[in-house]
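J.: Below: sequence and its predicted model.
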Amino acid sequence: MGSAALRAAVLLLLGLGVSARAPPETAEPGLSQAELTQMFEDFVIRFNKTYGSPEERRRRLGIFARAMEDARRLQEAAGDAARFGPTRFSDRTEEEFMGAPLTPLGRKPLTSPLRSPPGKPAPPSCDWRKAGAVSCPSDQRTCGSCWAFAAVANVESLWFIRFKKLYKLSVQEVLDCSGLKDACKGSNLSNAFGTICRRGMNTAMSYPYEAQQGRCRWNQSNVVVRIQGFQTLPSNESELAAHVATRGPITVIMNARLLQHYRGGIITKHLASSCHPNRNHAVLIVGYGQEKSIPYWIVKNSHGSDWGEEGYFRIYRGGNACGIAEFPVTATVGQDGDGGTAHPGHCPA
C-alpha cells in the first residue's frame, strides 16, 4: 500500500469522529507501520472489535489496509455524489462481506406476475418513510438473513399502507420455521414469503430476533398479520416506480459489493458498473427521487440504523444498477384478519 493511499486512509478514518493519532491533512507522505497500526486500533475501539488471537488480529489489520485503499478508489470515482470510507465491515474480506449468491425464487410465486395499472406514470418522487409506513432498520448481525429481513419489511409496509397499523414483525420466526438446514447461510425470497403465507406472522416483541436459527416457536394465538401470496413484478424501472408509488415498497435482490464501504450519498450509474453479476443481498425499495439530475431509489438495508444514511442507501434508478431491478417481488395483502378489504394509501413526495 503506497504512502499516498495510506494518507488518504487516515483522512477517511478521521471522518469516523474518533481520535486517530495520525498526521493532519497537510502531513508529508511516508506513514510508518506504527501509524497504520494506530489507525487500525482506533477502528477497533470505534466498532468494538475483538479477535481470537494475535495472528487473527494481524490478518485483520492487513485486510483493513486493503479496504481503505478500496474505499479511496471508490471515493475518487464517486466525486461528491457518494461517500465511502471506514465502516464496521472494513476488517472483512469482500468474500466474507458478500456471502453466497442468493437464488431469487426457489419456486413459482403463489400468484401470477403483477403489472402496474396502465396509463399511470409514476410521480416525480415518493418516500413511504414520510407516511410512517416503514419500520426502523434492523441489524441482521452475523447471520445471513437479509432474505428474511427484506421479505418481512415488505409485509410490514404493505400492511400499514392498507390497514394503518405498523407492526414490527418477527424475522426470527421466518428463520426458525423455514424448514432450512441453516437459514443463516442465505436462502431465497420464496422461502421467506412462503413461510409467511403458510403461517401468518407474530410480532418481533413476542418472537425476538436472535441472529441464529433455532426451533420453530410460532404461536397461532400471536398472529397479527397474514398475506395471501406473493408476486413477481416487471423489471422495467418506470413500471416499478409506478408500483412503489401506488402500492408500496417492494423487495429486490442485488449485488452488495459497493455497500461494504458505503457511508452516504447516491451510488451512481458509473459506480454501479463495478458491481459483480452475482446477486447476494436482499433489500427493500421504499421510495425514489432525483438529486442533481441523478434519479435514485431509496433502499432500506438490514445493517442497523447506524449504517449508511440512517440504515438506508440511495442507488441510481434507471439502469438496473447492481442488478436491483432484475427480480422484484412483493407480498399480496388483500384482506385484514376480519376479512375486510384493503385500500391503497398515498406515497408522500
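T.: Perfect, I can see it now.
J.: Every contact and neighbour count from this point should use C-alpha atoms.
T.: Noted.
J.: number of nearby residues for residue 13?
T.: 22 (other C-alpha atoms under 10 Å).
J.: Look up how far residue 124 lies from it.
T.: Counting by C-alpha to C-alpha, to the nearest Å, the separation of residue 13 from residue 124 is 37 Å.
J.: What of residue 63?
T.: Between residue 63 and residue 124 the distance, using C-alpha to C-alpha, works out to 42 Å.
J.: quick one: which of the two has more around it?
T.: residue 63 (16 against 13).
J.: which strands and helices sit next to the longest strand seen in the chain?
T.: The residue-count maximum for a strand in the chain (DSSP state E) belongs to strand 281-291. Packing partners of strand 281-291 (3 or more C-alpha pairs under 8 Å, 6 or more residues apart in numbering; DSSP states H and E): strand 126-127, helix 146-163, helix 237-247, strand 250-254, strand 294-300.
J.: same thing but 7 Å
T.: On a contact count with 3 or more C-alpha pairs under 7 Å, 6 or more residues apart in numbering; DSSP states H and E, strand 281-291 meets strand 126-127, helix 146-163, strand 250-254, strand 294-300.
J.: which of the residues in it are buried?
T.: For strand 281-291, the neighbour count (16 or more other C-alpha atoms under 10 Å) marks 281, 282, 283, 284, 285, 286, 287, 288, 289 as buried.
J.: Quickly name whichever of those is closest to residue 67.
T.: Of all the buried residues of strand 281-291, residue 281 has the smallest distance to residue 67: 19.8 Å, by C-alpha to C-alpha.
J.: Pull the residues that contact the longest helix along the chain.
T.: Assignment by DSSP state H gives helix 54-78 as the longest helix of the chain. Helix 54-78 has contacts (C-alpha atoms under 7 Å, 6 or more residues apart in numbering) with 5, 8-9, 40, 51, 83-86, 90-93, 261, 271.
J.: Tell me which of the residues you listed fall in helices.
T.: Within the contacts of helix 54-78, residues falling in helices by DSSP H are 5, 8, 9, 40, 271.
J.: Would you format those residues as a markdown table with distance to residue 158 and neighbour count included?
T.: Shown next, in a markdown table, are the ones in helices among the contacts of helix 54-78 (distance: C-alpha to C-alpha, whole Å; neighbours: other C-alpha atoms under 10 Å):
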| residue | distance to residue 158 | neighbour count |
| --- | --- | --- |
| 5 | 46 | 20 |
| 8 | 44 | 19 |
| 9 | 42 | 24 |
| 40 | 43 | 23 |
| 271 | 31 | 19 |
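J.: Put this next to the first one:
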Amino acid sequence: MDYRILFLTVLTIYCVDGLVEYSTEDTAARGLFRIWQIENGKAYRTAYETEGKFRKFKANLEIINALNRMHSGETEFALNQFADLSTTEFRTMILMPKKTPPKFKSHRYVEEHVTDPLPEAFDWRQEKKVITSVKNQGSAGTCWAFSTVGNIEGQWAMMGKPLTSFSVEQIVECDGFQDTKNNKADCGVFGGWPYLAYEYVKKTGGLETEEDYPYCSGGGGAKGTCYICPAPGYNKTLCGPPVTWCLKNESCEAKVDRSKFVAGLQVVDWKAISQNETVIADQLMKIGPLSVALDATLLQFYHRGVFNPPFCDPKSLDHAVLLVGFGVEKGLFEKKPYWIIKNSWGPKWGQDGYFFIKRGGGTCGINTQVTTAILKA
C-alpha cells in the first residue's frame, strides 16, 4: 500500500468513544471502496454495476458503524468480502433459507453422563490434529455440507487415521435425501441438513477426497465454477424450484467415482446431542468436533469478540458450522463463556475463519441442532 492510500485509509477510519468507525462521507467512502476492491480482488463489468455496488458498500458502512455502537466494543464488526452485498443478497446467496430445527426421537440422542466438572477452556485446534483448514463456500448455500464434512473429518482423525479433507462437492451434488415427516430435505446449493447428509454418506458407501472431487459450486461464475444439476431425489416441494439450467457432465452422476472412495471410511449411524450446553461441552471433549447450526443473520460483518446479538431467532436456523471448542472471556466485572466455531467463509473472515459465540442460553439456536456421524471402527 503506497502513502497516498495509507493517508486515505486514515481519513476514512476513525475512533468515536474508543470504537472504530468508518466515514460515510461520499468522497471518503469512495476512496475506501477502491481500497476494499483492491484488497478483495473485486472488479465489476460496467460503471453502472460499480456504482450500484458502491451504494451497497456505503450502506454497509453505516450498518457496521451501528453494530459497533450497539455492541459497545464487546463484539467488533468490520469490512470483509461481503461488503458489496446488501443484507438481502447476503441472506439469499450465502445463508440457507430459514428453517425450524427438527426434533429427533429419543434413541437418536447420546446418553448424558456428565460426572466431572468442565475445564474453563478446551480447543480441538490445540488438542489434536482433527480439524482441516478453513474452507470457503463462496456464493452458495452449501454450509450444511461443509459442517457435515468437518464433523466426519474429525471423527476419522479421532480414530487415529490421517487428517484428510473429504469432498464437500460430492455431498452438494449427490445428496438428495429427505425427511418428509419433518419437512426437511437436502437441497444442494439451496441448503440442507447434516443429519440427512450422514444418511447419504451411509447409504452411498463413502466419500472421495477433496483432491479427487474438488469444490466448485460456489464460484459465482468465476473460473472453476461448475453448473450442477439437482441431486438424484431432489424434492421440489421441500427445496423449491431447481436451477433453471445446468450441465450434466459437471454433476454428480457423471463425476462420482466409487473406486475413489476413501478406503475404510464408512458412516454407520449418527447421533444428536442434548440442548443442555454443559452436556454439549462434555460430549465435544469426548466425541470431537460437532456439527451445529444457528441463526446467522447478523454474522455478515463479524470481526472478533464474543457474538451475542440482542436479537436473533433460535427457532429459525439458516447456517451450519462446526463446533471445535469453548472458553471464557474475562472482563473487569464479569466472565463471558463462549463457544469456538469454525466457519466456511474463508480464512480472511472473522478470526482467521473462526468466530466466538456466547455459551449458555442457546444463543441464536446454537444448541438446537448438534449432531455427529458414527463411523465404523
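T.: It's in. In this text, all values refer to a predicted model and were calculated from it rather than measured experimentally.
J.: State the TM-score obtained for the two superposed chains.
T.: The TM-score (TM-score structural alignment, normalised by the length of structure 1) is 0.82; 316 aligned residues with a C-alpha RMSD of 2.8 Å.
J.: what's the mean distance for the longest strand of structure 1 versus structure 2?
T.: For strand 281-291 of structure 1, the mean deviation from structure 2 after alignment is 0.6 Å (mean C-alpha distance after the TM-score superposition for structure 1).
J.: Now for the aligned residue in structure 2 for residue 89 of structure 1, how many residues are close by?
T.: Counting by TM-score structural alignment, residue 89 of structure 1 lines up with residue 82 in structure 2. By other C-alpha under 10 Å, 18 other residues sit near residue 82 of structure 2.
J.: Against residue 304 of structure 2, how distant is residue 351 of structure 2?
T.: 6 Å.
J.: try residue 65 of structure 2
T.: Distance of residue 65 of structure 2 to residue 304 of structure 2, computed by C-alpha to C-alpha: 15 Å.
J.: Same check on residue 112 of structure 2?
T.: Residue 112 of structure 2 is 32 Å from residue 304 of structure 2, by C-alpha to C-alpha.
J.: okay, the two: which has more neighbours?
T.: Using other C-alpha under 10 Å as the criterion, residue 112 of structure 2 and residue 304 rank with residue 304 on top: 19 against 14.
J.: Double-check that the more buried one belongs to a strand.
T.: Yes: per DSSP: H, G, I helix; E, B strand; the rest coil, residue 304 of structure 2 lies within a strand segment.
J.: quick one: what's aligned to it in structure 1?
T.: So residue 304 of structure 2 corresponds to residue 264, using TM-score structural alignment.
J.: list the contacts for its match?
T.: 82, 83, 308, 309, 313.
J.: So which of the residues you listed is the closest to residue 160 of structure 1?
T.: residue 313 (22.1 Å).
J.: I figured the closest one was touching residue 297, is that so?
T.: No: counting by C-alpha atoms under 7 Å, residue 313 of structure 1 sits too far from residue 297 to count as a contact (8.2 Å).
J.: So for those two, which sits in the more crowded spot?
T.: In terms of neighbours (other C-alpha under 10 Å), residue 297 is the more surrounded of residue 313 of structure 1 and residue 297; the figures are 27 against 23.
J.: Please name the nearest non-neighbouring residue to the more buried one.
T.: Leaving out its chain neighbours, the residue that sits closest to residue 297 of structure 1 by C-alpha to C-alpha, 6 or more residues apart in numbering is residue 288, at 4.3 Å.
J.: Just the buried residues of the contacts of residue 264 of structure 1.
T.: Buried, going by 16+ other C-alpha under 10 Å: 82, 83, 308, 309, 313, out of those.
J.: would you turn those residues into TSV with distance to residue 157 of structure 1?
T.: Output for those, formatted as TSV (distance: C-alpha to C-alpha, whole Å):
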residue	distance to residue 157 of structure 1
82	27
83	28
308	21
309	19
313	18
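J.: with those residues in mind, which one is nearest to residue 233 of structure 1?
T.: Nearest to residue 233 of structure 1 among these is residue 313, at 21.7 Å by C-alpha to C-alpha.
J.: SS state for the counterpart of that closest one in structure 2?
T.: Counting by TM-score structural alignment, residue 313 of structure 1 corresponds to residue 355 in structure 2. Residue 355 of structure 2 falls in the strand class when you classify it by three-state DSSP.
J.: Can you name the residues that contact residue 355 of structure 2?
T.: Residue 355 of structure 2 touches 304, 340, 341, 342, counting by C-alpha under 7 Å, 6+ apart.
J.: Please report the distance of it from residue 312 of structure 2.
T.: 16 Å.
J.: what's around the residue mapped onto residue 317 of structure 2 from structure 1, how many residues?
T.: Using TM-score structural alignment, the partner of residue 317 of structure 2 in structure 1 is residue 279. Using other C-alpha under 10 Å, residue 279 of structure 1 has 24 neighbouring residues.
J.: what ranges do the helices span in the stretch 101-250 of structure 2?
T.: Secondary structure of the stretch 101-250 of structure 2 (DSSP state H, counting those that start in this stretch): helices located at 124-127, 143-158, 168-174, 194-204, 236-239.
J.: can you put those in JSON lines and add mean neighbour count and distance to residue 97 of structure 2?
T.: As requested, these are exported to JSON lines (neighbours: other C-alpha atoms under 10 Å; distance: least, C-alpha to C-alpha, whole Å):
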{"stretch": "helix 124-127", "mean neighbour count": "14", "distance to residue 97 of structure 2": "30"}
{"stretch": "helix 143-158", "mean neighbour count": "28", "distance to residue 97 of structure 2": "12"}
{"stretch": "helix 168-174", "mean neighbour count": "27", "distance to residue 97 of structure 2": "16"}
{"stretch": "helix 194-204", "mean neighbour count": "22", "distance to residue 97 of structure 2": "15"}
{"stretch": "helix 236-239", "mean neighbour count": "14", "distance to residue 97 of structure 2": "9"}
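J.: Which one of the ones you listed lies nearest to residue 252 of structure 2?
T.: Nearest to residue 252 of structure 2 among the helices of the stretch 101-250 of structure 2 is helix 168-174 (5.2 Å), distances taken as C-alpha to C-alpha.
J.: and that closest one, what does it pack onto?
T.: By 3+ C-alpha pairs under 7 Å, 6+ apart, helix 168-174 of structure 2 packs against helix 143-158, helix 252-255.
J.: would you turn the contacts of residue 355 of structure 2 into a markdown table with distance to residue 237 of structure 2?
T.: Shown next, in a markdown table, are these (distance: C-alpha to C-alpha, whole Å):
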| residue | distance to residue 237 of structure 2 |
| --- | --- |
| 304 | 39 |
| 340 | 35 |
| 341 | 32 |
| 342 | 31 |
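J.: Tell me which two in those are the farthest apart.
T.: Pairwise distances across the contacts of residue 355 of structure 2 peak at 13.1 Å for 304 and 342 (criterion: C-alpha to C-alpha).
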